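Undergrad: based on what follows, work out the 3D shape:
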Amino acid sequence: MGLRVVGAGFPRTGTTSLKAALERLLGEPCYHMREVIGRPGDAVVWRDAYAGAVPDWDKFLAGYAAAVDWPASSFWRELSAAFPDALVLLSRRDSAERWYRSMDQTVLGAARADSADGRSPILGTPEQARAAAEMMRAMFGRAFDDPDDRDNVIAAYERHLVEVRATVPEHRLLEWQPGDGWQPLCDALGLPIPDEPFPHKNTTAEMRAQRDGIGGH
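TA: Presented below is the predicted three-dimensional model:
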């Protein structure tokens, strides 16, 4: 069937919560950066995609009903074209400043640490580890001119929101932020609202604890 939801949001916009929610709603897995951690061979595919060798999306994402978070959301244009019936889900925070603070304390901070000590964010074979490091560099390079410059990062985030809104037809686009919960997702997908709380996962504190080896993955 292919993807029913194509995520177009940057990290730290509730994407881990969305992964859990979409899996609950759609009954199938949702692709997320966490998938790359569990499937280190995927890093090779993503690295090559950033270099222009786009995979067969149907084959590569077979078995997934949705994809959110980087690296998949870096390819929102390609994925929305490959799956023309999919909902394009633009997750965002209520302010660019709040998003940046969360991003700086987690994703950007972790990337700086990995770069400084030469670590790969993903374990696997030596080739997979190299591919993961190259994927990460390409991922940040596509998003930001200078990931160490606060104003540049915020401008890139705001520019991205404008670009998605201007590109995706209104009938395919859903903007969502973490406080919105189930209702907009269920309305857009034509599904009933589950009789359970919306999942709220991977807060800044939780992500930093995991990074420090205190929490699980």
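Undergrad: only C-alpha atoms from now on, for both contacts and neighbour counts.
TA: Fine.
Undergrad: how close does residue 195 sit to residue 14?
TA: 20 Å (C-alpha to C-alpha, to the nearest Å).
Undergrad: more neighbours, the two?
TA: The residue with more neighbours, out of residue 195 and residue 14, is residue 14; 24 against 6, by other C-alpha atoms under 10 Å.
Undergrad: one more to line up against the first:
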Amino acid sequence: MAINIIGVGLGRTGTYSLKLAINQLGHGPCFHMEEVLKNMDVQVPLWSEAVKGNSNWNAIYDGFNSSVDWPTAGFFRELIKEYPTAKFILTERNPENWADSFGSTIYKLVEGKDKAPEKMHNWLDMCIEVITKSGFPLGMDRNGLINGFIAHNKAVREIIPEEQLLIYQVKDGWEPLCEFLNSPVPNESFPNTNNREEFWELVNAGN
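TA: Sure, this is the predicted structure:
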């Protein structure tokens, strides 16, 4: 089973809502950082090796048809080579709003690694490696985060062929996503989830 839909938008751009939407459209199961948290013993070593250039995508995505969020988003250059016919989705949002959201959730979490339970440390180390690879080493200020976000999205546009890439905001709902994936528009409302409070609930579930 090879994944054929790859979300390359950074975390905190509506990736969890996109995961739910992709599953609802029948293109799942969709891989998300949540899957790493649920299966840390297997997934964390695989992703740590991928950062070093020793990727085993078949093992990472075993049982999945699609993927969104980090860690995936940090590997768009590798994944377009591994899956040259896949469809890619770049979730975007206002850069300033993204920096505020990222800074108060993911970045805050990894910067406070030493305060986390011991069993979370390997996962957090991997997260630090992945977000650093994505252009966000520890210690950046808000302007640095904003510029890094803009740079990531620019690089995606430059590397992924235009005909394979959907530039998307989850607030736009079903229509552009369904058109891109050749799927009928559901009658149900578009899923809208994973605000900042839900982020911490998701992380704490892995403790």
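Undergrad: give me the TM-score for this pair.
TA: Scored against TM-score structural alignment, normalised by the length of the second structure, the superposed chains reach a TM-score of 0.90; 204 aligned residues with a C-alpha RMSD of 1.9 Å.
Undergrad: what's near enough to touch the spatially most central residue of the second structure?
TA: Nearest to the mean C-alpha position of the second structure, by C-alpha atoms, centre = their mean, lies residue 69 at 0.9 Å. By C-alpha atoms under 8 Å, 6 or more residues apart in numbering, the contact set of residue 69 of the second structure is 7-11, 15-16, 32-33.
Undergrad: can you give me the strands in the second structure?
TA: Counting by DSSP state E, the second structure has strands at residues 5-7, 30-31, 66-67, 87-91, 165-168.
Undergrad: on average, how far is the second one from the matching bit in the first structure?
TA: Superposing on the first structure places strand 30-31 of the second structure at an average distance of 0.6 Å from its equivalents, by mean C-alpha distance after the TM-score superposition for the first structure.
Undergrad: show me where the first structure has helices.
TA: Listed in chain order, the helices of the first structure (DSSP state H) span 15-26, 33-38, 42-50, 57-60, 76-82, 96-105, 107-117, 126-143, 150-167, 182-189, 204-211.
Undergrad: could the ones you listed go into TSV alongside mean neighbour count and distance to residue 90 of the first structure?
TA: Below are the helices of the first structure laid out as TSV (neighbours: other C-alpha atoms under 10 Å; distance: least, C-alpha to C-alpha, whole Å):
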stretch	mean neighbour count	distance to residue 90 of the first structure
helix 15-26	20	10
helix 33-38	16	17
helix 42-50	20	21
helix 57-60	12	20
helix 76-82	17	10
helix 96-105	16	14
helix 107-117	14	19
helix 126-143	18	15
helix 150-167	15	8
helix 182-189	16	11
helix 204-211	16	20
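Undergrad: would you list the ones you listed in a markdown table and tack on distance to residue 174 of the first structure?
TA: Output for the helices of the first structure, formatted as a markdown table (distance: least, C-alpha to C-alpha, whole Å):
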| stretch | distance to residue 174 of the first structure |
| --- | --- |
| helix 15-26 | 13 |
| helix 33-38 | 21 |
| helix 42-50 | 25 |
| helix 57-60 | 22 |
| helix 76-82 | 13 |
| helix 96-105 | 18 |
| helix 107-117 | 24 |
| helix 126-143 | 21 |
| helix 150-167 | 9 |
| helix 182-189 | 7 |
| helix 204-211 | 24 |
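Undergrad: nearest to residue 1 of the first structure, out of those helices?
TA: Among the helices of the first structure, the nearest to residue 1 of the first structure by C-alpha to C-alpha is helix 57-60 (8.8 Å).
Undergrad: other SSEs contacting the closest one?
TA: Contacts defined by 3 or more C-alpha pairs under 8 Å, 6 or more residues apart in numbering; DSSP states H and E place helix 57-60 of the first structure against helix 76-82.
Undergrad: so residue 65 of the first structure makes contact with residue 3?
TA: Yes - Residue 65 of the first structure is within contact range of residue 3, at 4.5 Å (criterion: C-alpha atoms under 8 Å).
Undergrad: make a markdown table out of the strands of the second structure and add mean neighbour count and distance to residue 120 of the second structure.
TA: Shown next, in a markdown table, are the strands of the second structure (neighbours: other C-alpha under 10 Å; distance: least, C-alpha to C-alpha, whole Å):
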| stretch | mean neighbour count | distance to residue 120 of the second structure |
| --- | --- | --- |
| strand 5-7 | 24 | 25 |
| strand 30-31 | 26 | 20 |
| strand 66-67 | 26 | 22 |
| strand 87-91 | 24 | 27 |
| strand 165-168 | 19 | 32 |
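Undergrad: adding distance to residue 74 of the second structure, write those out as TSV.
TA: Listed next are these as TSV, based on distance: least, C-alpha to C-alpha, whole Å:
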stretch	distance to residue 74 of the second structure
strand 5-7	10
strand 30-31	14
strand 66-67	12
strand 87-91	12
strand 165-168	16
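Undergrad: what about residue 201 of the first structure, how many residues nearby?
TA: Neighbour tally, residue 201 of the first structure, other C-alpha under 10 Å: 15.
Undergrad: does it really touch residue 17, like I thought?
TA: Yes - using C-alpha under 8 Å, residue 201 of the first structure is in contact with residue 17, at 5.0 Å.
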